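**Student:** Quick one, fold the following:
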Amino acid sequence: MRTAVENLQVSHLVHFTRLENLEGIMRQGIRTRYDLDNSGTGYIYNDDLRLDGYPNAASISVSYPNYKMFYSYRCADHNVPWVVLRLRPDILWEKNCAFCWENAASTNVTCIPIENRRGREAFLDLFVNKSGYPTRETTLIPRSYPTHPQAEVLVFGTIEPAYITRVDLPTRFNPNSVFSSINRHCEFWYDDDLFWPRLDHRHWPANSFQL
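**Tutor:** I've put the predicted structure just below:
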């Protein structure tokens, strides 16, 4: 797995979350919905339905956020600040992961048994052309990007804070006292790059986006 990740030049994974969750994540890591619900820990969740069927897994993306989902969440309340966490790719071989070449809740993915979504070949399947979808030769995306912009990795169990290498915040964000209580074991950047649609967004439907 590690060799496959390196050959594809995948340097980081990403996970977006509300700013309100950041302090807890920096202390305890990215915990699954199942774990948080059973521990009684307060948090703000994004997906109240979890149609992927795996509340015991955290959802992350390879190289670039699922911008369509990210955009829809931000549009729901423009006053809610968001951050994007950059994570070490080591998660892919050190954690129990399942790979979803499209949105994890899509019928194209849920029809695949979870055991068939694990391992090196399932990971590599994120980077091949799929019938009926724009090809990599058309979109000209980097080799480190999954073919489908909504591809996901389900990580079963907690992703510890040590895997977080950087926190990206939009440049318009106004820092406040919340950061005084956050353990900054990683870099904090004011960078809009991961808040925009992926560079190939014009090849996919529903292309009206804004920061």
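
**Student:** When you work out contacts or count neighbours from here on, use the C-alpha atoms and nothing else.
**Tutor:** Will do.

**Student:** Show me the contact partners of stretch 61-68.
**Tutor:** Contact with stretch 61-68 is made by 10-16, 144-146, 149-153, 194-198, as judged by Cα atoms under 8 Å, 6 or more residues apart in numbering.

**Student:** Selecting buried members of these in ChimeraX, what would you type?
**Tutor:** Listed next is the ChimeraX selection for buried residues among the contacts of stretch 61-68, using 16 or more other Cα atoms under 10 Å:
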select :10,12,13,14,15,16,144,145,146,149,150,151,152,153,194,195,196,197,198
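
**Student:** ranges for the helices of the chain?
**Tutor:** Across the chain, reading from the start of the chain, the helices by DSSP state H fall at 2-7, 22-28, 33-39, 67-76, 91-94, 107-110, 120-124, 136-139.

**Student:** Now the second one: buried residues?
**Tutor:** Within helix 22-28, the residues that qualify as buried are Leu22, Glu23, Gly24, Ile25, Met26, counting by 16+ other Cα under 10 Å.

**Student:** Pick out whichever of those residues sits closest to Met69.
**Tutor:** Leu22 (19.0 Å; Cα to Cα).

**Student:** just to revisit the earlier point, out of the helices of the chain, which is closest to Thr171?
**Tutor:** helix 67-76 (15.5 Å).

**Student:** Quick check: buried residues in that closest one?
**Tutor:** Buried residues in helix 67-76, counting neighbours by 16+ other Cα under 10 Å, are found at Tyr67, Lys68, Phe70, Tyr71, Tyr73, Arg74.

**Student:** contacting residues for Asp200?
**Tutor:** Counting by Cα under 8 Å, 6+ apart, Asp200 touches Thr139, Leu140, Ile141.

**Student:** Give me the distance between it and Phe16.
**Tutor:** For Asp200, the distance to Phe16 equals 20 Å [Cα to Cα, to the nearest Å].

**Student:** about what we covered before: okay, the buried residues of helix 67-76 in TSV with distance to Arg184 next?
**Tutor:** Output for the buried residues of helix 67-76, formatted as TSV (distance: Cα to Cα, whole Å):
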residue	distance to Arg184
Tyr67	26
Lys68	29
Phe70	24
Tyr71	27
Tyr73	26
Arg74	25
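
**Student:** Would you do the same for the sequence below? I want to compare the two.
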Amino acid sequence: MNLKPDAQKFADEILRRKITSLVHFTPALNLTSIFEGGEIISRQRLDLLRKDAPQLHLDDYVELNDAIRLDGRPDYINLSVQFPNFRLFERFRQKHRDDVDAWAIILIKPVCIQWNDTLFSVYNAASRCAKDQGIGGSFQHFQQMFKNNLSLYNQSSSWVEMRTGLAECYPTSIQAEVLVKTRIPNECITSIVFQSAELAGRYRAAAGIFGDTSSIPFIANAELFGRARAQEALNGI
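**Tutor:** As a prediction, the model looks like this:
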């Protein structure tokens, strides 16, 4: 992957803030396609593969988190910093409670932040608020995710989010996003997290049928499925 011209500034800030992971959640069933293809892919790339590589039978086991990409960027993969966007995560889990039996949280190396096409949004990238404040790939856009005071709004209300008591690794808003273009190779995955050890074992066995899972830990950490952005949630991962 090509790096941003000022990638070292990003690397220094990632180190200073002790950011260890980017986070992507998905129905656990999707792990089969991720390990068969060797990468996490965007919605647009998935649609192309469905047409160009029917032998992969992607319709058989790919569940889409969001059927409509309201952010207008179908060629990007939406990630959180250090902890899942629990508000969006809960919405998806509620929406698919009858057809998704388990979810996986994929932890990804923060080097993706330095990639040339990566974008940053202070809030959910599909929101008018984020679009008004600007979604972009500069170091300034990255720093804005960690502002001390962040003025946010939606159709019904406005509010200010503050960093009081928040660890340096977390963006000010739980709904801030890092958008990575097109693909994330499996070499960037550091671990895959489940709510229980039983689910981790089951889906490791299933994914292993489709690809090599030997270098990626499948683990249990129920804290990452909660609402509290505790630094301890990522300890040991």
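
**Student:** Work out the TM-score between the chains.
**Tutor:** TM-score of the superposed chains, computed with TM-score structural alignment, normalised by the length of the first structure, equals 0.86; 196 aligned residues with a Cα RMSD of 1.8 Å.

**Student:** From the contacts of Asp200 of the first structure, pick the one nearest Lys95 of the first structure.
**Tutor:** Lys95 of the first structure has its nearest neighbour among the contacts of Asp200 of the first structure in Ile141, at 26.7 Å by Cα to Cα.

**Student:** What lines up with the closest one in the second structure?
**Tutor:** Taking TM-score structural alignment for the superposition, Ile141 of the first structure sits opposite Leu166 in the second structure.

**Student:** count of residues packed around the residue nearest to that match when sequence neighbours are not counted?
**Tutor:** Leaving aside its chain neighbours, Leu166 of the second structure sits nearest to Thr172 (7.8 Å; criterion: Cα to Cα, 6 or more residues apart in numbering). Thr172 of the second structure is flanked by 23 other residues according to other Cα atoms under 10 Å.

**Student:** Kindly report the same for Tyr45 of the first structure.
**Tutor:** Other residues near Tyr45 of the first structure come to 10 when the count uses other Cα under 10 Å.

**Student:** cool, and the one 3 residues further on?
**Tutor:** Summarising burial for Asp48 of the first structure: neighbours were counted as other Cα under 10 Å, giving 8.

**Student:** do Glu137 of the first structure as well
**Tutor:** The local packing count at Glu137 of the first structure equals 8, with neighbours defined by other Cα under 10 Å.

**Student:** now do Gly72 of the second structure
**Tutor:** 10.

**Student:** Quick one: residues contacting the closest residue to Ala197 of the second structure other than its chain neighbours.
**Tutor:** Counting by Cα to Cα, 6+ apart, Ala197 of the second structure lies nearest to Ala220, which is 5.0 Å off, once chain neighbours are set aside. Contacts for Ala220 of the second structure (Cα under 8 Å, 6+ apart) come out as Val193, Phe194, Gln195, Ser196, Ala197, Ala200.

**Student:** What is the equivalent residue in the first structure for Ala220 of the second structure?
**Tutor:** Aligned against the first structure - with TM-score structural alignment as the criterion - Ala220 of the second structure pairs with Tyr190.

**Student:** Please report how far that match lies from Arg166 of the first structure.
**Tutor:** Distance, Tyr190 of the first structure to Arg166 of the first structure, by Cα to Cα: 11 Å.

**Student:** Strands of the first structure, residue ranges please.
**Tutor:** With DSSP state E applied, the first structure shows strands at 13-18, 57-62, 82-87, 96-100, 152-156, 164-169, 187-190, listed in chain order.

**Student:** How about the contacts made by whatever residue of the first structure lines up with Ile106 of the second structure?
**Tutor:** Taking TM-score structural alignment as the alignment basis, one finds that Ile106 of the second structure is matched in the first structure by Leu85. Neighbour list for Leu85 of the first structure: Val14, His15, Phe16, Thr17, Ile164, Thr165, Arg166, Val167, Asp168 [criterion: Cα under 8 Å, 6+ apart].

**Student:** repeat that with 10 Å
**Tutor:** Residues in contact with Leu85 of the first structure, defined by Cα atoms under 10 Å, 6 or more residues apart in numbering, are 12-17, 22, 25, 30, 60, 65, 163-169, 186, 188, 194.

**Student:** Apart from its neighbours in sequence, what residue is nearest it?
**Tutor:** Take Leu85 of the first structure and drop its neighbours on the chain: the residue closest to it by Cα to Cα, 6+ apart is Val167, 4.7 Å away.

**Student:** ok, now how distant is Asp75 of the second structure from Gln44 of the second structure?
**Tutor:** Using Cα to Cα, one gets 5 Å for the distance from Asp75 of the second structure to Gln44 of the second structure.

**Student:** Tell me which of those two has more neighbours.
**Tutor:** With neighbours defined as other Cα under 10 Å, Asp75 of the second structure and Gln44 compare such that Asp75 has more, 18 against 15.

**Student:** just to revisit the earlier point, may I see the contacts of Asp200 of the first structure organised as CSV, with distance to Cys100 of the first structure and neighbour count added?
**Tutor:** What follows is the contacts of Asp200 of the first structure, written out as CSV (distance: Cα to Cα, whole Å; neighbours: other Cα atoms under 10 Å):
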residue, distance to Cys100 of the first structure, neighbour count
Thr139, 20, 15
Leu140, 21, 11
Ile141, 18, 15
